[in-house]
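*Asks:* mind looking at a prediction? Sequence and model below.
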Amino acid sequence: MKTQQGHSSAGSRRTRVMIAATATVVLSGMVLSGCAGQGSGGGDEKSSDGKIVLDFWNGFTGPDGPALQQVVDDFNASQDEVEVKTNIMPWDTLYQKVLTSVAGSNGPDIIAMSASRIPQFADEGMFMPVDDYYDDAENDSEALTTAAVEASMYDGKNYGVPVNYATMMMYYNKDLFTAAGLDPEAPPATWDEFAAMVPKLSTDGNGDGKPDVYAIALADHETVPIFPSLLWGTGGGIVSDDGKTSLLGEPESIEALEYWVGLVKDQKAAPIGLSGADADKLFQTSKAAIEIVGPWMTTGFDEAGLNYGLVKPFAGPASDAVLADVVSMGIPSNASDEVKDAAYKFFAYWNSAEGQITWANGSGFPPTRADVADQITESPYPAIFGAPDVAESARVLMPGVAAGGPILETVFTPALQRALNGEGTVEEIFTKASEEAQAELDK
């Protein structure tokens, strides 16, 4: 999930980014792009007791929001130099505020976004590098998970500090498995095992031709990129590892897309047109037997009283790769040294042993540092999402690719929706999409 590349036409690229973001309000760093690079934010503000005040924008509106706020409150109480004020809002609301803040030069001092988005904005000169944060031994960065740190790298520099590192796991509704005559303790471990279960799990109780319950809640837009990650299962992908070549038209990618488009379109494994929020609701209301999503939904599903299991997602024929996502904190490129130093103090606290114990216990996310794993005693979920076999299979989608955002939002997602709606064959649609993706990479 990234965007543009190159440096020769940054102005025109910025225009395209804003147009694309306006057209598609998603849970995306694109929404946050303009904000992160411009505006002085609240960092030049001082509280009545002389503390420097940092405005921290983020989209943690879900069940993990209170845990984030607790760490911020603990940081504020731990010292008397810096005060962090969270500005937590839905991503679409955040986008509208970002547009205003860019024009009025009053953006945030710290902004959290998917690390996979950061290359786009680093390429536009909107974030400052934070390599000196990692160089300072007092920040104890050696304890951090390497993948979480490297996720915000772009062009040899690091532009972010991790908020969290999360793998996507497969939630399955045991009661729906039992109702379908399936073993509630034997979820599908492979694609083919899942496909064999689809006729039993997608059921049309009233005979109207539309299932009342679906086998899986699989979103195709405004969501964590689960569908794109399925291409790994056959050895395919969206772009090559070096970020230079589109893979959408390759046989391995077409194979995965035909498999999953067929399951959704023809076998009715999932509804067509789900957003991420729709998918969450479908599973939460027992209208879908399976959802692949991150640890932030554990609290919501628990509160809904679901009888669910959590396992590693089903493996493809060529790979058992699991999607991982990192949210990182960045600093606007024009921030003052005072703001930067204050932000670094907060980053260090967030990723300290104390901060990560509070965060993991409250959110269900694995901690960003492994040395506190045995101190996470209030939630079982960090150990599940951070299990060694899951971590070994984890991959971040298109790390360090500045063109990733437009490829996902203006190429992959529209192509996927056309295929799901039967507007052409998968091969026809994605061969053309591959050409469009290559054009984005070549900019």
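*Replies:* Sure thing, it's come through.
*Asks:* going by C-alpha atoms from here, please, whenever you check contacts or count neighbours.
*Replies:* Fine.
*Asks:* for the stretch 151-300 of the chain, which segments count as strands?
*Replies:* 153-154, 157-158, 161-167, 169-173, 290-293 (DSSP state E, counting those that start in this stretch).
*Asks:* pick the most deeply packed of these.
*Replies:* Scoring the strands of the stretch 151-300 of the chain by mean neighbour count under mean count of other Cα atoms under 10 Å gives strand 290-293 as the most buried, with a mean of 27.
*Asks:* so which of the strands of the stretch 151-300 of the chain gets nearest Glu303?
*Replies:* strand 169-173 (14.2 Å; Cα to Cα).
*Asks:* tell me what that closest one is packed against?
*Replies:* strand 290-293, strand 308-311 (3 or more Cα pairs under 8 Å, 6 or more residues apart in numbering; DSSP states H and E).
*Asks:* now these in JSON lines, with distance to Ser114?
*Replies:* Output for the helices and strands packed on strand 169-173, formatted as JSON lines (distance: least, Cα to Cα, whole Å):
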{"stretch": "strand 290-293", "distance to Ser114": "15"}
{"stretch": "strand 308-311", "distance to Ser114": "23"}
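*Asks:* of those, which is nearest Ile331?
*Replies:* strand 290-293 (27.9 Å).
*Asks:* list the buried residues for stretch 418-437?
*Replies:* Within stretch 418-437, the residues scored as buried using 16 or more other Cα atoms under 10 Å are 418-420, 426-427, 429-431, 433-437.
*Asks:* and for it, what's in contact with it?
*Replies:* 246-249, 254, 257-258, 261, 264-265, 272, 407, 411-412, 415 (Cα atoms under 8 Å, 6 or more residues apart in numbering).
*Asks:* hold the first one in mind and look at this next one:
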Amino acid sequence: MKRLIGSAAVVTAAALALTGCGGASTTPSGGATGGGGGGGSESGTLTVWNWGSADAPAQAYQDQVLAAFNELHPDVEVEIVSQPFDQYYTLLGSAMESGSGPDVALFNGGTQLKSRVDSLVPVTEELADLQDQLAGWPAFEADGETYSAPTFLQGFPIYYNAAIFEEAGLDPEAPPTTWDELDAACEAIKSETDVSCFALGNKEGLGIEFFISGFGSGIFTPEEYDAWIDGERDWESEHTKQALELWAQTSEDGWYNEGANSTAMFNDSFDLFSGGKAAMVIGLTSGTAHWKQFDEFLGDDLRFMMPVTVNEGTELALPIEGGIGYAVINEEKKELGVDWIRSTVDTQALADYSVAGGQIVSDTSIEIDTDIQSAQQMVEVLPTAKPLLHTALSGETLDLLHRLGQQLLIGEVTVDDAASQLAASEQG
């Protein structure tokens, strides 16, 4: 019998007993929340930008969102413009600067949204009634204001292939729990198999953010971790330099596939893992490269492991937070934009998407019907989850981290120099 699991554990394990009970999230913005709209009375258009629907479940979710919005505003025409993800923020930034941007746009939680809040419309009061129903809000909040509602939760879990572990003489039921054990496992995988220890695509420079967020809770003390999230980072501290050093050292030790800096993360590196060409990968919990997609290729061999302990005094945690959400750009279309946002967290739409698309959704009243072991294990540890470290960085610092991550991977920059440049970026 399949076990029901749900994203409710982000808030409290007891919430797993709740079930979906209707579409309270589609209340018009001018309803009980006092937003000032009059659902169904408006006409005109609403232009929405996103980066497209990658698969059938994503398209079905978008269709349900559109239907929920149309129930509120049958006379409003929604124009959905899908932009290529690799150019999305560049195109969006140019459009916003020229005044030709959309009314509403999709954003990744964290840096990508927070670095643009000066151009976004706060919707704090209009979404206040959803605070207790949804998890993942901090990724969409800045300076005491809320700019979006999280649709699903995004995190960086470590997946591994049990069959490759067995081939390497490792116990797939007892994955590494310390850095020394992980290092020894990689040595065994390299010597006993013909695959890489980790799949890595770093053409876009994203690898280091996956590494730091993925392993961060085992490197930084809880106090250091919280200070990082709060913006009180010391790039030249012992543990921050250690994180950069470990990233460089893993490459020197041959953990990754050849040509990692010329391999695209999406989806070439993840294809290496799902195709059995790598024993482990730091993947995602939702959207793509997640437990359901990997399960289609690996089945019962797909496993999940927590970050490993690097230093004493650390508390291991699954790094996960609000993934994506729509924000309002056009102040004149605020009421329509709020209702679009509320439609994206419609209970039924999210419930259907969680099953069909493999999302761990933000709605704490929804349970996911799955028997995939890795998903079950991730939900069990959600009560102790922590936000992603890299999403606390500014856009400028994150871009610099990407470039330095590529250089560190091939020895073109020292750890000390990289730390110095990152510190200067945040000070400036």
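*Replies:* Yep, that arrived. Worth saying up front: this structure is predicted, and the values here are computed from it rather than measured.
*Asks:* on that earlier part again, export the strands of the stretch 151-300 of structure 1 as a markdown table, with columns for distance to Asn351 of structure 1.
*Replies:* Output for the strands of the stretch 151-300 of structure 1, formatted as a markdown table (distance: least, Cα to Cα, whole Å):
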| stretch | distance to Asn351 of structure 1 |
| --- | --- |
| strand 153-154 | 18 |
| strand 157-158 | 16 |
| strand 161-167 | 8 |
| strand 169-173 | 23 |
| strand 290-293 | 24 |
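*Asks:* among those, which is nearest Leu94 of structure 1?
*Replies:* strand 161-167 (18.2 Å).
*Asks:* helices or strands next to that closest one in the packing?
*Replies:* helix 146-150, strand 322-330.
*Asks:* list the contacts of it.
*Replies:* By Cα under 8 Å, 6+ apart, strand 161-167 of structure 1 touches 112, 130, 148-149, 152, 294-295, 322-330, 347, 350-351, 365-368, 385-386, 390-391, 394.
*Asks:* read off where that strand ends up in structure 2.
*Replies:* Using TM-score structural alignment, strand 161-167 of structure 1 lines up with residues 149-155 of structure 2.
*Asks:* show me the contacts for Ala324 of structure 1.
*Replies:* By Cα under 8 Å, 6+ apart, the residues touching Ala324 of structure 1 are Tyr165, Ala166, Thr167, Met168, Ala394, Arg395, Val396, Leu397.
*Asks:* what is the nearest of those residues to Gln356 of structure 1?
*Replies:* Taking the contacts of Ala324 of structure 1 together and measuring to Gln356 of structure 1 by Cα to Cα, the closest member is Tyr165, at 11.4 Å.
*Asks:* still on that earlier bit, for the contacts of Ala324 of structure 1, which ones persist in structure 2?
*Replies:* Under the criterion both residues aligned by TM-score structural alignment, their matches' Cα atoms under 8 Å, these that remain in contact after alignment to structure 2 are Tyr165, Ala166, Thr167, Met168, Ala394, Arg395, Val396.
*Asks:* could you export those as JSON lines, including distance to Val72 of structure 1?
*Replies:* Converted to JSON lines, the kept ones among the contacts of Ala324 of structure 1 look like this (distance: Cα to Cα, whole Å):
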{"residue": "Tyr165", "distance to Val72 of structure 1": "18"}
{"residue": "Ala166", "distance to Val72 of structure 1": "20"}
{"residue": "Thr167", "distance to Val72 of structure 1": "24"}
{"residue": "Met168", "distance to Val72 of structure 1": "25"}
{"residue": "Ala394", "distance to Val72 of structure 1": "28"}
{"residue": "Arg395", "distance to Val72 of structure 1": "29"}
{"residue": "Val396", "distance to Val72 of structure 1": "27"}
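*Asks:* which one of these is nearest to Phe283 of structure 1?
*Replies:* For the kept ones among the contacts of Ala324 of structure 1, the nearest to Phe283 of structure 1 is Met168 (15.0 Å; Cα to Cα).
*Asks:* what's the burial count for that closest one?
*Replies:* If you count neighbours by other Cα atoms under 10 Å, Met168 of structure 1 ends up with 23.
*Asks:* same thing with Glu338 of structure 1?
*Replies:* By other Cα under 10 Å, neighbour count at Glu338 of structure 1 equals 12.
*Asks:* before we move on, which element is it in?
*Replies:* Assigned by DSSP states H and E, Glu338 of structure 1 belongs to helix 337-350.
*Asks:* which SSE is immediately downstream of that helix?
*Replies:* Once helix 337-350 of structure 1 ends, the next helix or strand along the chain (criterion: DSSP H and E) is helix 353-363.
*Asks:* what range in structure 2 does that next one sit on?
*Replies:* Using TM-score structural alignment, helix 353-363 of structure 1 pairs with 347-357 in structure 2.
*Asks:* Asp73 of structure 1 is nearest to which of the helices and strands packed on strand 161-167 of structure 1?
*Replies:* Using Cα to Cα, those put strand 322-330 closest to Asp73 of structure 1, at 17.1 Å.
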